[in-house]
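for reference, the sequence and a predicted model appear below.
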Amino acid sequence: MLKNYLKTAFRSLWRNKRYAFLNITGLTLGITVCLVIYVIIQYEQSFDMFHTKKDRIYRVITVMPEESGQTNYTQAVPFPVPTALPNDFSAFEKVSGIIQMGKRLVTLENGKGNIQKKFKPLVYFLQPSFFDIFDYRWLAGNKATALSDPNSTVLARSTAEKYFGDWHKAMGQVVKLDQHFDLTVTGILDDPPKNTEFQFDMVATYAMLKINEIKDWVTIDDIHNCYVLLRPGQNVETINRQLIAFSKKYKDPKNKTTHMLQSLGDVHSDKRTANFIGRVASPERIRMLWIIAAFILLIACVNFINLATAQAVNRAREIGVRKVLGSNRWQLKIQFLSETAMLVLTSLLLALVLALCTLPFISRVMDLPLDAGMLAAYNVYILLCCIFLAVTLLAGFYPSIIVSAFNPINALKSKIAASKKTGGISLRRGLVVFQFIITQALIIGTLIILQQMNYFHKQSMGFTRDAIVNVSLSKDSAANAKIAYLRDQLQHIKGVQEVSFSDAAPSSNGNWWTGFRFDHQAEETKFPSVTRWVDYNFLNTYDIKLIAGRNLTRTDSVCEFLVNETLVQKLGLKPADVLNKNMDIWGGRIQGMIVGVVKDFAAGSLKEAVAPVFMSNLKQRFSSVGIRLTAGADVPASLTAIEKLWSENFPEQIFEYQFLDQRIAEYYKEERQLAQLYEIFAGIAIFLSCLGLYGLASFMAIQRIKEVGVRKVLGATPTHILYLFSREFILLIGIAFVIATPLVWYFMYNWLNNFVNRIDINWSVFVAGGMAALVIALITVSSQAIRAAMMNPVDSLKAD
């Protein structure tokens, strides 16, 4: 019996090739989108879930309430926190501080002190207990003792192979970090998997930096995190309350910042805080991806239902013959569901192949390590089975009811009215409206995202970001001694307009926050501020405006401070009130006068509020050179000259540079990827909707062929025929637009609220999206309408 159903289904589909092609194409695309999105979501939700103790691992984060009532959160903690926690909490089985130092210079020397190789691996400093909390595979060395010596290091396998050719040869070798620390390789770790926050190339110990000696409970740096392993059975809420008391114990009573625990699973998904890889997959983003996947698949199913019910017109006589020969309704339903299952199964197989082909492209767009192996996971096959059953029932059940309900006598006489044949034209209209609600929502949403990205690109950040290149500078005494010479030599290079030495550009994604005392007050301010170490030419190089007072002096023998408008406002003063007032940080170790107030600039991205900033001229902190090139400069020639200067003065260093505008563009990488993904999905939604419209228009042309012939005989022009076919679709798309507009406005308004600096949603974007959908639909429908209008009425009026 089953064999007969399948054989009959195959023959029916083969006889209706165009119908089968349209449905397979639509379902294949819809299922492919589901598969690709599922792989993306699975990857994003798998971060650090391979650790055996993941349910007991938490990150300690800092909570910063403001007087306005708003609460800010940061992943960073003061440096003394990891040392103090084990003494105050018995609930913690293990505690480890972690510092991501970024890419640091590592050199290998021969026996005579000459450099053989130099690299810049990603270096982490941590406490040895880190490896009791997290699971990483040791290839060599003992995790209990590998970092017990402050002058020891552990390398990732790929790093060891890069240095020594074979990782087995790395054990016991000595490498030099930052031309200062001689470290012995005491362990080799397998490379961290891609789905972990800790993508280290090289690991060194906290003890080397003497972190335990730091007593500053106010200063925090984004690169410093703290992780804890709870003992079994501990209550997180109770510990969070104890952390509030812990904060009060060690900090100034007026300092309102506290700490709380954040589960390991939330580190990659909590958008309130950042992480070491710089990307957060928020629940809202994951939910939106699921919704898009479901809607794209629904559009494909809607196409199937529309085409199947329209195709029923051509199958009326077939159904009538089957009923006369004894087929009952259940047999006809099973027959129709068998055809649907065959289409869905074919689409599933094609979708799997298409997903394999498109994953590399999506991987590049999203900058995610997606590969074909992810489609071989058992949960993907479970998903495919669920899709098969759901789509077969969803797309095939209703049409099977309609077809099996035909009256055999009327069907054989072809006397079934169109509306009765398909269960009412209103269903098809409703499905078309549903399709275009989704399509227009994706089009308009994509346009709004692109507008916001364009706003980020064009909006002023309070400084010049074009034609500025930042070159890395070693943070040692030798480099500091050459600053004056380097400045003079750089200014003689053709194409160089301004030069400034600092610890970072005005905008950085790794800010150092610290508290300060103002005007000899006994206590530090209630708020920390972003710290910048700059020279006297910083303002000129980046074109930062001075609104009160003067610039820093050229000499670095006298400590002076510049502050921004936001810092002045948080002090409750006016710019003139802070000039010539004393300011000190780090318990008075650095102090000087405030000599100027600068206009606010973005110390981070435009997604965030402007931070309070102070700048001072401590050259020992300089680690970057900002070089502003003249308009129309020969950039390659200028960079070549700069690299030559660096090679002559720092032969042991690796010359590295980055254009400031490119670095700032990285801040919006996630939003840019989201926009690209939306463009792809909007294009697929448009294609699927047009595919359905094309099929419907084709069948409409067949159904109304005699009507068109009569109208032409009575004098109707091709334009009238085109209007006849198009007016219904224009009405349906208009209804979809009316429904989609408030939905899109609501969701995009909430998305834009994630940004401090944002666009206002303009009505023109809705008009543009609606008109785009209308034009695309009319082009699709008109192809069939023109074909019907151009037929000879003599041919169209002939009897069947």
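Here it is on my side, so go on.

every contact and neighbour count from this point should use C-alpha atoms.
Will do.

what about the closest residue to residue 365 other than its chain neighbours, distance to residue 409?
In space, and not counting its chain neighbours, residue 365 is closest to residue 673: 6.4 Å by C-alpha to C-alpha, 6 or more residues apart in numbering. Residue 673 sits 58 Å away from residue 409, going by C-alpha to C-alpha, to the nearest Å.

other SSEs contacting the top strand by length along the chain?
Longest strand of the chain, by residue count under DSSP state E: strand 92-103. Applying 3 or more C-alpha pairs under 8 Å, 6 or more residues apart in numbering; DSSP states H and E, one finds that strand 92-103 makes contact with helix 81-88, strand 122-126, helix 130-133, strand 224-230.

contacting residues around the shortest one?
For helix 130-133, contacts defined as C-alpha atoms under 8 Å, 6 or more residues apart in numbering pick out 53, 57, 94-97, 143, 228-229.

what's the most distant pair in those?
57 and 143 (18.5 Å; C-alpha to C-alpha).

residues contacting the residue nearest to residue 598 when sequence neighbours are not counted?
Among residues not flanking residue 598 along the chain, residue 546 sits closest, at 4.3 Å (C-alpha to C-alpha, 6+ apart). Each residue near residue 546 by C-alpha under 8 Å, 6+ apart is listed here: 539, 596-599.

which stretches in the stretch 651-800 of the chain count as strands?
Taking DSSP state E, counting those that start in this stretch as the test, the strands found in the stretch 651-800 of the chain are 657-659.

put this next to the previous one:
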Amino acid sequence: MFFNYIKIAWRNILRKKMFAFINVIGLAVGISTCFVMLLMIDFENGFDRAHVAGDRIYRIYSSFSGAFTGTNRGTVTGAGPYIRDNFTQVEKVTQFFDMGGNKVTIGKPDAEPVIFRDGIKAVVTDSSFFDMFSAYQWIAGDPKTSLNGINQVVLTETAFRKYFGNEVSFADQLGTTITYRDSIATTLTGVVKDIPFRTDFKFTDFISVATAEKFMVRLNDWRGTNSGHQTFIQLKPGTTPSDMTPMLAGLQAKYKETHAENEFQIEYLLQPLSDLHFNPELGIFNSAGDVANKSTLKIFALVALLILSIAAINYINLETAQATRRAKEIGIRKVLGSSRANLVLQFLSESLLLPLVAAALALPLSQFALLFFDDFVSPDMSLNLTDPATIGYLAGLVLAVGLAAGVYPAFVLSKFLPVKALKSQIYTEKGKSISVILRKTLTIFQFTFSQILIACCLLMIWQINFLSDKELGFKKDEIVVVSTPWRESETKKERLLNELSSLPEISAISVHDDPPSSDGWSSDIFKSYNKEGNELIHDVHMKRGRVDYLSFYEIEMIAGRLYLPNDSLKEVVINEKFAGDMGFQTPQDAVNRQVSRGDKKYTIVGVVKNFHNRSLHSEIDPMVIVYKEDGGDIALKLDAGGLAEADAVVDKIKAVWEGVYPDHPIRYQFLDELVNNFYESERRTVKLASTATIIAIIISCLGLFGLVSFSTIQRTKEIGIRKVLGASVGSIVKLMSRDFLTLVVIASLVAAPVAYWLGMKWLEDFAYSIEPGVLLFLLTGVVALLIAFATVAQQAFKAATENPVNALRNE
């Protein structure tokens, strides 16, 4: 019986090819969109979910308030020993200290040493790390002693194979010397397997904690908080985070003993292990990449679900609109003894068959989507049809779409009375009215959603254009910033400067720590006194550079002068924002005033016009610019000829670099690209939103095209009579288009306030933004009307230009 239903369903699909095509295309796009989103959500939610007792593991992080406000994912190094001695509800404690990028040298007998620089994530820790994160399985070495002594290192299996190759046994290499940063020689004492599930713990080299001071890590220290100093605890069974509040208060009090003079307070808080991958404020680990944003995933999931919904709406609309064409089939089936249940099964079989066909088309579309959005999804994410979860998601989507799209048509069509069905009198006035209202409501929903996407997408594009075009207060074009190696001699840097200055394509050079705007910054607490003599506390951003810093970046000086090239003079230049925060009415009033930083006093000798030192997500910060001779960055200004051949100039810069620093890969970036990268996340969002908008419009138009086509078929004779009676083509197109375009206008009125609210919520993340005006929503409505009119008018014009004789002969 079931196969009979499938056979009949397939014949019905073939009999109405155009409507089947519309449904299959719409469902395929909707299913692939939803499928890819499900894969993305599953992928992001899969990080670090399989750790033993993972639900009881927490990271301790620092939250500052007062003169300095912010959070830091790290702690002081003294936190770990204090917790071991005083936290009675803690089962395990571990600390590790991220060493960042490292140069690794592998010494081999009778061969030149092999040097590695890329893909190295070294941390200093002890055996407690592997005790808490037991997913690292030991291959070689003793877990209890491999990190107990000084100058010991344990590698992951991947790092071991990278350093020694695939043909070497693990045990044979124990005792090998591995040198870090040219001078820190360690002995290989163990090898562990990589974590077998998705994880953010992608560390490769584990160096014994007794070696910490060689990496300039002070153990049991309470002075500085570093984002690379991580502290994790595992609570005892039955202990809740709230139970830890008194103990964390004790940790805070211990910190305060060392920082009694500070003008800020610290609070230690717990972050669940499951939150590491999703917290944008704290991030994951140093150099661990971007976090996944839960809110963004939820929004994209909602958009994907709505796209799938409008594809299902097309099916419902077209099936209920075609009810009269199947009336006699239903009547005959009922007269011959078919029950309503059998008819429902028949229609549900048909509604499930279409999504199955659509799913086959959705798979290549999904693969294309993953490639198209390669800058948005993780490179580790793929479409794996052997994965049971992937198959389950696809089967679930097919079943859900088939039932959701087919239930209403099945139950509506199956309830027709046989006598009325055979006479094609299937609707009472009430029934017909309900069906029409449903179709109109669903069509309004489709175009409301489409217009919300259009408006939001336009808003995002305008905002990003605004961010890209806004004057930042400094020169950012035609400038290349090169970062010099850490701990290299100043002699090499001066040699590099001399050779770069000889290149004719470079018109100016500046040495500093950071360009005017960057993704990293330095800040400190400064004190000043207002006119009444009251002490003011300021959290101030700092820039350090030589005396050419302001002129190189064309930053405008509005009062006073530049600092002199002498560190001992303690002269600073500040920005307008800092002068205003100190209470000065004019920039000139701040000149020759003093500010203090710790126990050092500085004289303000100049004030510069405000410039944006961070992305436009943030307001301009109070800032000081101080003299520094030996900055870590070299900025190169290209002349007009050099700019025209930027790639050739970069090749020359690389050649000079390799002559000075042959063992260090060059790190450089064009400053305008660095600034534009502030908004890379928003650009990816626009790319996704634009694609979703186009998909929603296409699916909505497909549905509208189907409804217009069916309406035209129903009104064929009416159109013929009107033409015979003298109606023009224009009047017939107007008649056929009016009802559908009215629905689009209603959708515009519904979409405008929703899109405005969503747009304003998105713009809250920016300190500087555009104001969504009436033009945005007028443009959105006009675009939607034009798209809908083009869809409707094409069919209406075709019907209006048909020979009326053929229409009047049609039975």
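Received, thanks. The model shown is predicted, which means the values in this text are computed figures rather than measured ones.

can you state the residues of structure 2 onto which stretch 267-275 of structure 1 aligns?
On structure 2, the counterpart of stretch 267-275 of structure 1 by TM-score structural alignment is residues 276-284.

for stretch 13-31 of structure 1, same thing?
Using TM-score structural alignment, stretch 13-31 of structure 1 pairs with 13-31 in structure 2.

now swap in stretch 320-336 of structure 1 and tell me
The aligned range for stretch 320-336 of structure 1 is 331-347, by TM-score structural alignment.

got the buried residues for that stretch?
331, 333-334, 340, 342-347 (16 or more other C-alpha atoms under 10 Å).

residue 103 of structure 1 -> structure 2?
In structure 2, residue 103 of structure 1 lands on residue 101 (TM-score structural alignment).

circling back: mean deviation of the longest strand of structure 1 from structure 2?
With mean C-alpha distance after the TM-score superposition for structure 1, strand 92-103 of structure 1 departs from structure 2 by a mean of 4.0 Å once superposed.

check which helices and strands the helix or strand following that strand sits against.
Using DSSP states H and E, the helix or strand that follows strand 92-103 of structure 1 in sequence is strand 106-109. Helices and strands touching strand 106-109 of structure 1, by 3+ C-alpha pairs under 8 Å, 6+ apart, are strand 115-119, strand 174-177.

reformat these as a markdown table; add distance to residue 649 of structure 1.
A markdown table is the format used below for these (distance: least, C-alpha to C-alpha, whole Å):
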| stretch | distance to residue 649 of structure 1 |
| --- | --- |
| strand 115-119 | 15 |
| strand 174-177 | 19 |
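
and among these, the most buried is which?
strand 174-177 (a mean of 20; mean count of other C-alpha atoms under 10 Å).

how much does the helix or strand following that one stray from structure 2?
Next along the chain after strand 174-177 of structure 1, taking DSSP H and E as the criterion, comes strand 181-189. Taking mean C-alpha distance after the TM-score superposition for structure 1, the mean distance separating strand 181-189 of structure 1 from the aligned residues in structure 2 is 3.6 Å.

give the buried residues for strand 181-189 of structure 1.
182-189.

and if you look at stretch 499-510 of structure 2?
Buried residues in stretch 499-510 of structure 2 (16+ other C-alpha under 10 Å): 500, 505-506, 509-510.

so which of those residues comes closest to residue 493 of structure 2?
Nearest member of the buried residues of stretch 499-510 of structure 2 to residue 493 of structure 2, counting by C-alpha to C-alpha, is residue 500, at 10.5 Å.

from residue 513 of structure 2, how far out is the closest one?
18 Å.

burial count for residue 376 of structure 1?
By other C-alpha atoms under 10 Å, the residues close to residue 376 of structure 1 number 10.
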